[in-house]
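Pasting a predicted model and its sequence here:
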Amino acid sequence: MELDLAGAELKAVLNRLRRAQGQISGVIRMIEEGRDCEDVVTQLAAASRALDRAGFAIIATGLQQCLTEVEEGRRSAESQDEMRARLEKLFLSLA
């Protein structure tokens, strides 16, 4: 499945991933500094949510593209079933 992210979608996903990257760097720094466990876990949870949101945004975009291709007749019935199974597997991997 090829994913075509438009400008705004791509920017939003990249922003989420950069935010998660910064949060993970913060977690590493906090651990190295011996910071409070509760603070570390809170920051780690925020990074996890940012990654989940980026993943869901990518899956939602893929689903939208798949549905558009079906409506426009660019995807066969067999291909539709395969795509559905693949998207379902991806979705469940984040759940």
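Thanks, I have it. Residues are numbered from 1 along each chain as shown.

From here on, just use CA atoms for contacts and neighbour counts.
Will do.

Just to check, residue 69 is in contact with residue 79?
No: contact criterion Cα atoms under 8 Å: residue 69 and residue 79 do not qualify, at 10.6 Å.

Quick check: buried residues in stretch 47-58?
Buried residues in stretch 47-58, counted by 16 or more other Cα atoms under 10 Å: 47, 50-58.

can you check stretch 70-84 too?
75, 83.

who does the longest helix seen in the chain touch, helix- and strand-wise?
Looking across the chain with DSSP state H, the single longest helix is helix 37-71. With contacts defined as 3 or more Cα pairs under 8 Å, 6 or more residues apart in numbering; DSSP states H and E, helix 37-71 has these neighbours: helix 7-32, helix 77-94.

one more structure, for comparison:
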Amino acid sequence: MTDVSATGVSSTEVSADPHSGPHGYMSNKDAYLKRLRRIEGQARGLQGMVADDKYCIDILTQVSAMTSALQAVALGLLNDHLSHCVVEAAVKGGDEADAKVKEAFDAIARLVRS
């Protein structure tokens, strides 16, 4: 039996981290890690290009490719978050659903500004 405190919240709810549990990206985790390692390699390559005094436009072309790769990761994570975390919270309803929608909106706003 779950204990309910004076606030009406069960002890299992109090200890639960809202960001814990299986995240939406878990089914694609290996693919994300592979992509991020590739991006990490691109960043090292960019450092090398600058250190080797490569032509500005060539460096900018690689920066653009790296930016596109990061955007692809971000869009994939956003899709996974909406499809899993937000949908799950919406099914439960209430404050958690409102919080997840706001969180997703804020993340989209940050992506649009970047």
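Arrived safely. Predicted model, so just to flag it, every value in this text is computed and none were measured.

out of the buried residues of stretch 47-58 of the first structure, who's nearest residue 5 of the first structure?
The nearest member of the buried residues of stretch 47-58 of the first structure to residue 5 of the first structure, counting by Cα to Cα, is residue 58 at 8.1 Å.

which residue in the second structure lines up with the closest one?
Per TM-score structural alignment, the equivalent position to residue 58 of the first structure in the second structure is residue 77.

So for that match, what's the nearest residue that isn't a sequence neighbour?
residue 25 (6.2 Å; Cα to Cα, 6 or more residues apart in numbering).

ok, the counterpart of that neighbour in the first structure to residue 60 of the first structure distance?
Residue pairing (TM-score structural alignment): residue 25 of the second structure is matched to residue 5 of the first structure. Counting by Cα to Cα, to the nearest Å, the gap from residue 5 of the first structure to residue 60 of the first structure is 11 Å.

and residue 60 of the first structure, how far is that from residue 41 of the first structure?
For residue 60 of the first structure relative to residue 41 of the first structure (Cα to Cα), the value is 28 Å.

likewise residue 83 of the first structure?
From residue 83 of the first structure to residue 41 of the first structure the distance is 36 Å (Cα to Cα).

what about residue 24 of the first structure, how many residues close to it?
By other Cα atoms under 10 Å, the residues close to residue 24 of the first structure number 19.

Please apply the same query to the one 4 residues further on.
Other residues lying near residue 28 of the first structure total 14 when counted by other Cα under 10 Å.
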